[in-house]
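Enquirer: sequence and predicted structure, then a few things I'm wondering about:
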Amino acid sequence: MENLKKTPLFEVYPNYNGKIIDFGGWALPVQYSGILDEHEAVRNRAGLFDVSHMGELIVTGTDALANIQKWITNDASKLADGQAIYSPMCYENGGVVDDLLVYKKGDHNYLIVVNASNIEKDFAWVQEHAFGDVSIHNASDETAQLALQGPLAEQVLQKMTDADLSQIKYFWFLDNVDVAGIKCLVSRTGYTGEDGFELYCAATDVAKLWDSILATGKEDGVLPIGLGARDTLRFEARLPLYGQEITENISPLESGLGFFVKLDKGDFIGREVLAKQKEEGVKRKLVGFEMTERGIPRTHYEVQVDGVKIGEVTTGTMGPTVKKNIGLALIDVQYATIGQELDIIIRNKPVKGVIIKTPFYKRQK
């Protein structure tokens, strides 16, 4: 573990029986009490995630918005103060540099949250494509992030703050909120398919915040959650993972993220290729499937129809909530229809599956 990057909570993990693994160069807990227990806690109560490995870039200046508009595919000009959007950020060829969140703190003041494995790459990319009056500060090392997710998230967090959390709508946020005596940016966002909040605070304060939330939430059954359940939760809700559903070789249109590509907003990096893709139609498409024979699909397993390779699995597992072996696969578009039968090649044998509607899981509002 010596050579791995560590979040400010690394020393706290053992107190909660965190089982540490190497996750893209970071020492992070894959589980605490067990993946299935943790998954169930988030679906039915609430769970707390350390996501301090995520990156934070602060973009300021009179040309901050113009720069962000050039970098991302979504339209940040529509943001009000205190609002956030999700967006892919693309290369010229339409492949994805990263997917990220943009928070508008005020005119000329934005926070961009990027994936942990891409922090340096993203920072270099936006610096390379910056122009005019803009300052980009990589605040990742001084910033920590927790996510409290699940149907009881608001109830638990409300006990710790005077701010009225019920007033924070989905993809909106409040800044400088006092949570258990710690200044936080609190946003109603998350990566689990459940209601919940993401809290950003100073790295030096996060251990206290973590302990406080778990102590406050104990009577409501709040558990610490590791990477294992983070993946099964996001996957059931069909939320993409960078490096699997979206990569430098997979465009947002191919991965079903066309809603976040605003071709009419003006020019942005990758627009020309994406506009052409939209006009001509994509050749590959991301689909969800369930296994109809016994077997668990895994990333990179080949997908065939009639003995011919038509694509590969991007993510697959047993869905703990839906109780089925399910997967996402990027396949040739002519086969991407509900009800299409597939063969997933598991240990050199074809195992039957069928394309179904996604998301696999949707919470009851």
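Expert: Arrived safely, thanks for sending. Residues are numbered from 1 along each chain as shown.

Enquirer: please make it C-alpha for all contacts and neighbour counts, starting now.
Expert: OK.

Enquirer: around Phe123, how many other residues sit close by?
Expert: For Phe123, the count of nearby residues is 17 (other CA atoms under 10 Å).

Enquirer: three-state assignment of it?
Expert: Three-state secondary structure (criterion: DSSP: H, G, I helix; E, B strand; the rest coil) places Phe123 in helix.

Enquirer: distance of Gln145 relative to Ile310?
Expert: With distances defined as CA to CA, to the nearest Å, the gap from Gln145 to Ile310 amounts to 39 Å.

Enquirer: got another one to weigh against that:
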Amino acid sequence: MPEPDPSTAAEASPPSPKTPAGAKRTALYPLHEAAGASFTDFAGYTMPLRYVSDLAEHHAVRRAAGLFDLSHMGEIEVTGQQAAELLDYALVSEVSAIQIGKAKYTMICGEDGGILDDLIVYRLEQERYMVVANAANTSVVLAALQHRGVGFTATVHDSVDDWALIAIQGPAAAATMAQVTDADLEGLRYYTILSAEVAGVPARLARTGYTGEDGFEVFCSPHDAVVIWDSLISAGAAHGVVPAGLACRDSLRLEAAMPLYGNELSAEISPYEAGLGRVVKLDKSSDFVGRQALQERSAVPVDMVRVGLRAEGRRAPRAGQEVLAAGQPVGRVTSGALSPTLGHPVAMAYVQRYLAEAGTTLDVDIRGHVVAAQVVPLPFYRRTQ
């Protein structure tokens, strides 16, 4: 997920062009089109799905770096004297404890403890935060923050149109970024953000990503997106950097066992079922929405838990397919693919808790074919450097 300038929003972008279907185009759409991208409509935007091939782009990110247009993500700024108190109340983590220039992965939950979205929150200043929501959930998160903010001396602002978001991910990301910015990249640790010039224009530069690799996310004005994209493509040419689409982003995040809202996360799932109970700060001094329900869920073992599966053969389990034990349904796959990096099928699934131990042998019903699968630790892939 994302970030942008220190205390003021970037210049507002012009109205987004529309496709005939009504989807928005990002500021980088002409470059994607010229590069031969295949497009998909996602969360109200026309986004590049792939340029050459999913496999080539996936391997490029693991071996060199890939450049992603993520301008569909939802940026929401929360400012004011009680911005920290509002976010402590609205979200499950202790947002007030985040230091300036740092970020935190967290969630916004309903009163019943179900996940409305997973988020990254950046503290930009003492009284300024940026919340980055998943593209499909931006309106839900915005409405929830505005509703929960009533009575607080704070402002919740939809700033999605103020920013373009470009991510460069992979082992060559730092070497490439160093050619287009004077920012202290060594000092920019994982989950930190700073204000910097990138390709000669102002931006917010964060060391975050969704691929399991080192990398950066650049928040800039839509007016400046093209110059930053072109500069990174040019600087990265010698390193093997390529433009990459949403298709390989999905296979990359699956290998890294990063959950996807709508697959591993939903309003029917709490952080505890998802194996992400660590983000919930039940002992923070202030009350927060969903606290009682989450306290109750934390006190008893959950019935279903998220696990990793390694399937035999070449057939990859897919979302929605049943997981079986002794021929009986015991769970369901949420994401699956033939892992390009590992060379065998992997999947995440929710299964009954007593079957979640690593080494347990289960089956997956893949379109009528029963395929053996073993429970394995997550993540499937972890970078070594």
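Expert: Yes, it's here. What you see is a predicted model; the values in this text were computed from it and never measured.

Enquirer: please say which of Gln145 and Ile310 of the first structure ends up with more neighbours.
Expert: More crowded of Gln145 of the first structure and Ile310, by other CA under 10 Å: Gln145, with 26 against 20.

Enquirer: relative to Gln244 of the first structure, how far out is the corresponding residue of the first structure for Phe216 of the second structure?
Expert: Phe216 of the second structure maps onto Phe197 of the first structure when the alignment is built from TM-score structural alignment. Look at Phe197 of the first structure and Gln244 of the first structure: by CA to CA, they are 25 Å apart.

Enquirer: and for the match of Phe216 of the second structure, the neighbour number?
Expert: 27.

Enquirer: and it, that's in a helix?
Expert: No. Per three-state DSSP, Phe197 of the first structure lies outside any helix segment and is strand.

Enquirer: count the neighbours of the closest residue to it other than its chain neighbours for me.
Expert: If the residues on either side of it in the chain are set aside, Phe197 of the first structure comes closest to Arg188, at 4.5 Å by CA to CA, 6 or more residues apart in numbering. Around Arg188 of the first structure there are 24 other residues, counting by other CA under 10 Å.

Enquirer: ok, now which ones touch Arg188 of the first structure?
Expert: Contacts were defined as CA atoms under 8 Å, 6 or more residues apart in numbering; by that measure Arg188 of the first structure touches 168-173, 195-198.

Enquirer: on that earlier part again, wait, the match of Phe216 of the second structure touches Cys184, no?
Expert: No. Contact criterion CA atoms under 8 Å: Phe197 of the first structure and Cys184 do not qualify, at 11.3 Å.

Enquirer: ranges for the helices of the second structure?
Expert: Along the second structure, counting by DSSP state H, helices occupy 29-34, 54-63, 83-90, 138-148, 173-177, 225-236, 246-255, 291-298.

Enquirer: which residues in the first structure does the second one match up with?
Expert: In other words, helix 54-63 of the second structure. Aligning helix 54-63 of the second structure against the first structure (TM-score structural alignment) gives residues 35-44.

Enquirer: how about that stretch: buried residues?
Expert: When neighbours are counted by 16 or more other CA atoms under 10 Å, the buried residues of stretch 35-44 of the first structure are found to be 35, 38-43.

Enquirer: ok, now stretch 375-385 of the second structure?
Expert: Neighbour-count burial for stretch 375-385 of the second structure flags 375-376, 378-381 (criterion: 16+ other CA under 10 Å).

Enquirer: take those residues and lay them out in JSON lines including distance to Ser38 of the second structure.
Expert: Putting those into JSON lines (distance: CA to CA, whole Å) gives the following:
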{"residue": "Val375", "distance to Ser38 of the second structure": "35"}
{"residue": "Val376", "distance to Ser38 of the second structure": "34"}
{"residue": "Leu378", "distance to Ser38 of the second structure": "31"}
{"residue": "Pro379", "distance to Ser38 of the second structure": "29"}
{"residue": "Phe380", "distance to Ser38 of the second structure": "28"}
{"residue": "Tyr381", "distance to Ser38 of the second structure": "27"}
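
Enquirer: list just the nearest of those to Pro48 of the second structure.
Expert: Out of these, the one with the shortest distance to Pro48 of the second structure is Tyr381. That distance is 24.9 Å, counting by CA to CA.
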